[in-house]
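Enquirer: quick one, what's the 3D model for this:
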Amino acid sequence: MSKFRYGYQKIVDLKTSETKQAEWLLSTSVGKLQSEEALLEKLFQERTSWSERLQDASSSAISLSELVVIQEYVDYLDICISRKHIDVKQAQREVESSRSFLSVKMKDEKVWQKSKEHAFDRFRAVMQVKEQNELDEIATARFMFSAQ
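Expert: Sure, this is the predicted structure:
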């Protein structure tokens, strides 16, 4: 019995490789998103801390210049937070883009895998017919031999 060889196996392998690359790309995008979100959370915590310092400083005897410096830093943190929001949104868009790219690659791979399965099913059917013909031929030869 002959062995099944799919003529387009290299394409199937390529599609599988492309899917893996798309998975890695998605993983990288998700990692970047998590990193950006963690940095945003850190900025929020720092802003909260400095806002509390500003509240404490305003109720105690502190120079006006120090109050201004603290307020300017809180304002700076607000700017950083707004910029980080933009970075997070961009990272979310990249994740969505990577997800859709992966989806396309997975569908493409699945099409080629199905094609390979159909080719294997056809191969198996042909092999079963050949095998049945050989068995019929053997049975006919035995019948002819025993009839003589």
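
Enquirer: CA only for contacts and neighbour counts going forward, please
Expert: OK.

Enquirer: residues touching the most centrally placed residue in the chain, list them.
Expert: In the chain, the C-alpha nearest the mean C-alpha coordinate belongs to residue 23, at 3.2 Å (CA atoms, centre = their mean). Residues in contact with residue 23 (CA atoms under 8 Å, 6 or more residues apart in numbering) are residue 102.

Enquirer: okay, and it sits in which element?
Expert: helix 9-59 (DSSP states H and E).

Enquirer: skip ahead from that helix and say which helix or strand is next.
Expert: helix 64-147.

Enquirer: what is that next one packed up against?
Expert: helix 9-59 (3 or more CA pairs under 8 Å, 6 or more residues apart in numbering; DSSP states H and E).

Enquirer: rewinding a little: next, the angle helix 64-147 makes with the helix holding residue 23.
Expert: 160 degrees (axes from the mean of the first three to the mean of the last three CA atoms, to 10 degrees).

Enquirer: and helix 9-59, how far out from the chain's middle?
Expert: 15 Å (CA atoms, centre = their mean, to the nearest Å).

Enquirer: could you also give me the structure for this next sequence, so I can compare it with the first?
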Amino acid sequence: MRFHYVYQKVVDLKSNQKTQAEWMLSAAVGQLQAEQRSLELLNEEKARTFSAIQSEMGNKASMIKLQELQRYMDYLESCIEIKLGDIQRAEANVEKKKAVLNGKMLDEKVWLKAKEKAKNKFQHEMLLREQNELDEIATVRFAMKAR
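Expert: Next up is the predicted model:
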């Protein structure tokens, strides 16, 4: 006789939910990394623009060119501030997904533990049945020899 767990579909469901939570966390981490890379690019562009302003000032460039560069620098700074907010939201999302994953992992662990207990109980009962059958066979043989 083979072990069949009555709630196997629940165990499978919990396992699938955990896998989906892992995927969601992975996607959230990917989004966070993309936001961080975007911030790095903005900071690099800001540094290049600052360098361009410095070189234009050394060349005694026109005031219009300097104002244009300064407006671009202000725009980059506002983009950086917005990106920092995006990163904070992405980090909060990652933490939320981690919490969800931890809950799903705990759920799965509870159901797997219940399945393991049921399997151990089944195996114990099977051993008792086998032992009873062997005892009965031994008793019948003894009775046959005693005649």
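
Enquirer: picking that back up, quick one: the helix holding residue 23 of the first structure to the second structure mean distance?
Expert: Aligned to the second structure and superposed, helix 9-59 of the first structure gives a mean residue distance of 0.4 Å (mean CA distance after the TM-score superposition for the first structure).

Enquirer: same thing with stretch 87-95 of the first structure?
Expert: Per aligned residue, stretch 87-95 of the first structure averages 0.3 Å (mean CA distance after the TM-score superposition for the first structure).

Enquirer: distance from that stretch to the middle of the chain?
Expert: 15 Å.

Enquirer: same thing with stretch 78-90 of the second structure?
Expert: 23 Å.

Enquirer: show me the contacts for residue 80 of the first structure.
Expert: Residue 80 of the first structure neighbours (CA under 8 Å, 6+ apart): residue 43.

Enquirer: swap the cut-off to 10 Å and go again
Expert: 40, 43-44, 47, 74, 86 (CA atoms under 10 Å, 6 or more residues apart in numbering).

Enquirer: out of these, which end up buried?
Expert: 40, 43-44, 47, 74 (16 or more other CA atoms under 10 Å).

Enquirer: return the member of these nearest to residue 93 of the first structure.
Expert: Of all these, residue 93 of the first structure sits closest to residue 40, with 16.6 Å by CA to CA.

Enquirer: gap between the closest residue to that closest one other than its chain neighbours and residue 128 of the first structure?
Expert: Spatially, and ignoring its direct neighbours in sequence, residue 40 of the first structure is nearest to residue 84 (5.9 Å; CA to CA, 6 or more residues apart in numbering). Residue 84 of the first structure sits 64 Å away from residue 128 of the first structure, taking CA to CA, to the nearest Å as the criterion.

Enquirer: check residue 141 of the first structure too.
Expert: For residue 141 of the first structure, the distance to residue 128 of the first structure - CA to CA - is 20 Å.

Enquirer: related to what we said a few turns ago, the more surrounded of residue 84 and residue 128 of the first structure?
Expert: When neighbours are counted by other CA atoms under 10 Å, residue 84 of the first structure and residue 128 differ, and residue 84 comes out ahead with 18 against 13.

Enquirer: tell me, how many residues neighbour residue 86 of the second structure?
Expert: 17.

Enquirer: just give me the match in the first structure for it.
Expert: Mapped onto the first structure by TM-score structural alignment, residue 86 of the second structure lines up with residue 87.

Enquirer: okay, the buried ones among the contacts of residue 80 of the first structure in TSV with distance to residue 12 of the first structure next?
Expert: Formatted as TSV, those follow (distance: CA to CA, whole Å):
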residue	distance to residue 12 of the first structure
40	42
43	47
44	48
47	52
74	56
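
Enquirer: for residue 115 of the first structure, state which of these is nearest.
Expert: residue 40 (47.0 Å).

Enquirer: one step back: most widely separated two among the contacts of residue 80 of the first structure?
Expert: Most distant of the contacts of residue 80 of the first structure, by CA to CA, are 74 and 86, 18.7 Å apart.

Enquirer: re the thing from before, if I look at the residue nearest to residue 40 of the first structure, how far off is residue 38 of the first structure?
Expert: 10 Å.

Enquirer: ok, residue 49 of the first structure next?
Expert: Taking CA to CA, one finds residue 49 of the first structure at 17 Å from residue 38 of the first structure.
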